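*Asks:* sequence first, predicted model second:
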Amino acid sequence: MQRIIVLVLVTLANTAWAQPGATTKPKLVVGIVVDQMRQEYLSRYYSKFGDGGFKRLMGDGFMLRNAHYNYAPTVTGPGHASVYSGSTPSIHGIIGNDFYDKDTRKTVNCVQDSTRKAVGADGNGDVSPWRMLSSTVTDELKLFTQKRAKVIGISFKDRGAVLPAGHMADGAYWFDGKTGTFMTSNYYMTQLPAWVTKFNSLNLPAQYLNQTWNTLLPIAQYTESGPDDSPYEKKIGGKSKPVFPYDLPALRGKSTSYDLLYVTPFANDFLTEMSKASLAGESLGKDDVTDFLCISYSTTDAVGHAVGPQAVELEDIYLRLDRNLADLLKTLDKEVGAGKYTVFLTADHAVADVPQYLKDSKMPAGYFSNEFAQAKLEGYLESYFPGRKIIAGIGNEQVFLNHDAFQKDPKSSGIEMMIASELIGKYLMTMDGVANYYTQAELRQGSYEEKGIKGMIIRGYNPRRSGDIAIVLQPGWFESGSIQGTTHGSPYTYDTNVPILFYGAGIRKGTSARYHTITDVAPTVSLLLNIKFPSGCTGQPIEELFE
């Protein structure tokens, strides 16, 4: 009899959670994006994590082990937009961090807005989410609650704060390296809130930069990484050798800038403190209306680019980030209440190994130079289109044609552009490192649901904003001229496989090896909150969480 009563109570509890308007909704959702994080880091560094950070999320939450980006380019701006919109660049329009604007014929940043001005500092304040064409799960929460829900975005990067927070955010804040403070733009407000001003006045960056960065553990224990003195790493902060320790006061010298903070683990400390301050400053999770805090840790990307995924510096960053997460979760327990908030953690992309390291290890890899490719193509096209500049530029593995070069004869301009596209594609296929190419016509005629590399290019391609020809490089190759450091952006698994962790209210314990895409995060959160999906959403809720 007792067993029957228990089963009935469990069923009623689960039913209550599933009902629209259920009172068991989380008081706060915290979305965490770790910039440039591979899924494998969770297993590689697992033995050295503490119990309160990544292990808490993994052990007491739900982990997807086979989650991937389903488009290319896999870079920061599109990544953040896709996590929160549940769609891909072909729909939400954020096709890169920076891209060629066909209307102004200039390269623009994905959150650049010339109608906006800085607030709180003189840094990059011409910022807003206006280029994002889809709503986000944060927007939908604002709509559902008649704007009573509070939505805050925080990151060192402007795009890492702005895109997740969406179009209707109460605030988005990013780091200004000149002043060492968090700033915003007048898209959100005309002056900083009192709590942000008070936080900035603590001048924590000065304290962080007045110390030495040494390994958290004895360096001999960093067996998950390569040698500390590696020829494949760039020299962080201008140091003579890429090795520990990093004497930050000496590296900073007489500079009054705080930019050095960005490439140290103390930037994550600073961001965590800012996130904690936002809980109290905005009274997040204090009433019956669900609020949303978007946090994006950027330093993992800054250091990752410089030293690559095999470096001791990167491992140390993650061991310290683990402590940041433990601190944040402990604060959420205190301020919001254990079991009353939901957290998800993912990444905006993963990362490639340093190609030169792969080459020296007898692995296939290499470097593709856009400047060299453009010069060779222009020379080749001269015989077909004498006196005309056919290529406007090459970037983000795309070729942008100079459409003005085809306007002399409107009747034949379309045919000429098709011919030029095919000529460029055929020539690209003779160049080292090029695996394939797709013209705009091929991509526009393709299916959004198409599988394989072509499908990923289609989902990352926006006809109004993307180039005329998409280039696919071979595995292990990327656009660069430096044999030190690394990057990301490809459709290959080393750039697409990222962690997705859910934890807290409404989340059961477990793991799944089923294939899921990053676009599944937003509809899953929407279902947890019983709100409608973002306007451009193509993903599906993660069924395992609800089984």
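*Replies:* Nice, I can see it.
*Asks:* only C-alpha atoms from now on, for both contacts and neighbour counts.
*Replies:* OK.
*Asks:* name the nearest residue to the most centrally placed residue in the chain, sequence neighbours excluded.
*Replies:* In the chain, the residue lying closest to the centroid (C-alpha atoms, centre = their mean) is D348, at 2.7 Å. Closest residue to D348 apart from its sequence neighbours, by C-alpha to C-alpha, 6 or more residues apart in numbering: G79 at 4.3 Å.
*Asks:* now swap in F400 and tell me
*Replies:* G467 (4.5 Å).
*Asks:* hang on, the earlier thing: what's the helix or strand harbouring the residue nearest to D348 packed up against?
*Replies:* Using DSSP states H and E, G79 sits in helix 76-85. For helix 76-85, the packing partners by 3 or more C-alpha pairs under 8 Å, 6 or more residues apart in numbering; DSSP states H and E come out as helix 89-92, helix 137-144, helix 158-165, helix 521-529.
*Asks:* run through the residues that contact the residue nearest to D348.
*Replies:* By C-alpha atoms under 8 Å, 6 or more residues apart in numbering, the residues touching G79 are A347, D348, H349.
*Asks:* next: I471.
*Replies:* Counted by C-alpha under 8 Å, 6+ apart, I471 has contacts E397, Q398, V399, V434, A435, N436, Y437, Y438.
*Asks:* this is the other structure I want to compare:
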Amino acid sequence: MISAKTKSKKHLGLLLSIPAFLGSSYALAQVDKPKLILQITIDQLRGDMPTAYLDRMGKGGFRYLLNEGVVYKDAHHNHANTETIVGHATLATGALPAVHGMIGNVWFDDKLQRLVYNVEDSRYPLLSVDAGVNQKTEIDPTQRTAKSSGRSPTNIQVSTFSDELMIASNGKAKVFGVSVKDRGAISMAGHMGKAFWFSKKSGEFVTSSYYYDKYPDWVTKWNQAKPATKYDKKAWQLSQPQKGYVFARQDEQVWESKLPGFGRTFPHQYGDKSNGYFNTFLTLSPAGDELTLDFAKAVVNNEQLGQDDVTDYLSVSFSSTDYVGHMFGPSSLEAEDNMLRLDRTIAKLVSFIDKKVGLDNTLIVLSADHGAAEAPAYLSTLGMKTQVVAPKTWDKKPGMQALKKKFGFDSALIKSYFHPYIYLDRDLIARRKLSLKQVQKAVATELEKFNGVALAVTSSDIEAGNTPQNYLHNLVVNNHSKNRSGDVYIVLEAHRFVADMEGLTVATTHGSPWGYDTFVPLIFAGFNIDNDVVYDRVSTTDIAVTLSAILGIKAPSGAQGQILEQVFDTD
């Protein structure tokens, strides 16, 4: 809660009653404001994870945030497709995917007749060659769909909080987004900020011509120092004695992914820097977050964030938890050690910001783009019934074959499945003068008979408002974009998974509307905020709206969240 010496309920009432036509400058003059907004996003951090190993965490990281901040114990994403870009865009905009448009990491574009990666944009190529040496894989299959290395935020259909900060300050605010993942950096930096992400090909932090004509000198120097090479011939070792870990005796499980050279057991070798997987291995370990931290610190130092009276914004999205979770599962020795190391990384970031800007001058908000599903095989060892689902087989099922015969299809009825959408062959449907609505409905009805499928919701029903008013259907509707969503949205039953990511077998994945994927942490800290614990159900769309209210600026253009008043309370 923001303390009385900074802001009172009277100030809040004044702030909320300011007519929109008076503009943000009037609002900003009424209250104190932080010098820096630090938004920390942890990729694949389920809401229970910050406290899971707290007994072995030190000061300054999660313990500082949990003890000194306003902690929301029941925060959730209110959309069905809990993927990286969907969650990041929701955190950034305060809008649901139906409004901000980022409905999945990929979607099929009818006009282009191909799969589109969410932040790809051929108009804005990378500023560096980004070629690397013998880099064999990115271990991020969604990026393989992009037809260009160009990147921009233009697919985000509304403004972000960081955009509104730029507007309110007449472009004087400094806004940066940093992440290993391009989509993690770009979404949070918005349309008006600057974004940098880690290239697994070159081992550098890169950006595109959308943001700069050329790299700032300090970025060039940072990359020329080749900071990734400090891990050359090193390994990911356990940070504490193994006997103290919850998963100490489960270092190697058959369901864990086993990449050549990296393995399933500690120590995980990074190998020689000339190794084709070297930079990729860094991102599959805490090293990816450590590199992100180092670059974020360089941004603060070189761009002088938080050093004047205009509020600046820094988004740091840590990605290692997601990669480690996919490869080993969230309940694994690797995930446990990663959390302990992430705690230290956050502690270093908080300490650095305290020295450079001051925590009383910095408003910190921490959340996640989505939660985490347990590895199905791990759940099976505990007695939970689980199932791995294979959508590639659906079109060959007898029921689907009967539909193909009924509709006169001599090719696949299901043209493609890109999670979570089924795409039908609309051209063939049109040529046969069939009703798209009827074909969608028939396919959805048949799909719901398949083992492991909980719901199959047609786009026609969503757009006509013909879906039941219940929790799961509402989350599916919240995810729907008329121009981007597929023909049928598939919701698998709880604890049913697609464990194949375009040919890469993983321990587990996410992307469902079930609680383990929607549940995320939400903490506000710093800026004289008093500690509190809130058990009310809140939404991730509330974050951007609350940040806007704190600064007295208008909320993002598509924002649908509510102001979290507990952040302002002084009782």
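*Replies:* That came through, no problem. These numbers were taken from a predicted model, which means no experiment stands behind them.
*Asks:* host element of C294 of structure 1?
*Replies:* Short version, using DSSP H and E: C294 of structure 1 is in strand 291-297.
*Asks:* surely G58 of structure 2 is in a helix?
*Replies:* No: counting by DSSP: H, G, I helix; E, B strand; the rest coil, G58 of structure 2 is not found in a helix; it is coil.
*Asks:* show me what secondary structure element comes after the strand holding C294 of structure 1.
*Replies:* That would be, after strand 291-297 of structure 1 and using DSSP H and E, helix 299-307.
*Asks:* now that following helix: which residue numbers in structure 2?
*Replies:* Aligned using TM-score structural alignment, helix 299-307 of structure 1 spans residues 320-328 in structure 2.
*Asks:* mean deviation, the matching stretch versus structure 1?
*Replies:* When structure 1 is overlaid, stretch 320-328 of structure 2 sits 0.7 Å from its aligned residues on average, using mean C-alpha distance after the TM-score superposition for structure 1.
*Asks:* which residue lines up with K48 of structure 1 in structure 2?
*Replies:* By TM-score structural alignment, K48 of structure 1 lines up with R56.
*Asks:* what do you get for A441 of structure 1?
*Replies:* Residue pairing (TM-score structural alignment): A441 of structure 1 is matched to S460 of structure 2.
*Asks:* all the helices of the stretch 251-400 of structure 1, in order from the start?
*Replies:* 266-281, 299-307, 312-332, 355-360, 370-382 (DSSP state H, counting those that start in this stretch).
*Asks:* out of those helices, which one sits most buried?
*Replies:* Ranked by mean neighbour count, the helices of the stretch 251-400 of structure 1 are led by helix 299-307 with a mean of 24 (mean count of other C-alpha atoms under 10 Å).
*Asks:* follow-up on the earlier one: structure 2: which residue goes with the residue nearest to D348 of structure 1?
*Replies:* By TM-score structural alignment, G79 of structure 1 lines up with G87.
*Asks:* so that match versus A287 of structure 2, what's the distance?
*Replies:* Distance from G87 of structure 2 to A287 of structure 2, counting by C-alpha to C-alpha, to the nearest Å: 23 Å.
*Asks:* one step back: by how much does the helix holding G79 of structure 1 deviate from structure 2 on average?
*Replies:* Helix 76-85 of structure 1 sits 0.4 Å off on average (mean C-alpha distance after the TM-score superposition for structure 1).
*Asks:* structure 2: which residue goes with P499 of structure 1?
*Replies:* Aligned partner of P499 of structure 1 by TM-score structural alignment: P521.
*Asks:* and the strand or helix carrying that match, what does it pack against?
*Replies:* Under the criterion of DSSP H and E, P521 of structure 2 resides in strand 519-526. If you count contacts as 3+ C-alpha pairs under 8 Å, 6+ apart, strand 519-526 of structure 2 packs onto helix 62-68, strand 70-76, strand 362-368.
*Asks:* can you list contacts of it?
*Replies:* 45-48, 50, 65-66, 68-77, 359-371, 531, 540, 567.
*Asks:* of those residues, buried ones?
*Replies:* With burial judged by 16 or more other C-alpha atoms under 10 Å, the buried subset of these is 45-47, 50, 65-66, 68-77, 359-371, 531, 540, 567.
*Asks:* state the distance from D316 of structure 1 to P309 of structure 1.
*Replies:* 11 Å.
*Asks:* got the contact list for the strand holding C294 of structure 1?
*Replies:* By C-alpha under 8 Å, 6+ apart, strand 291-297 of structure 1 touches 27-35, 138, 149-156, 160-161, 164-165, 268, 271, 275, 284-285.
*Asks:* from the middle of its chain, how far away would that strand be?
*Replies:* On the basis of C-alpha atoms, centre = their mean, to the nearest Å, strand 291-297 of structure 1 sits 13 Å off its chain's mean C-alpha point.
*Asks:* what about the helices in the stretch 1-150 of structure 2?
*Replies:* 9-17, 24-30, 49-52, 62-68, 84-93, 97-100.
*Asks:* mean per-residue distance, the fourth one to structure 1?
*Replies:* The reference is to helix 62-68 of structure 2. So helix 62-68 of structure 2 averages 0.6 Å relative to structure 1 (mean C-alpha distance after the TM-score superposition for structure 1).
*Asks:* number of residues surrounding the aligned partner of F266 of structure 2 in structure 1?
*Replies:* In structure 1, the residue equivalent to F266 of structure 2 is F244, according to TM-score structural alignment. Using other C-alpha atoms under 10 Å, F244 of structure 1 has 16 neighbouring residues.
*Asks:* ok, and the closest non-adjacent residue to F244 of structure 1?
*Replies:* Among residues not flanking F244 of structure 1 along the chain, N214 sits closest, at 5.9 Å (C-alpha to C-alpha, 6+ apart).
*Asks:* residue in structure 2 matching that neighbour?
*Replies:* By TM-score structural alignment, N214 of structure 1 lines up with Q237.
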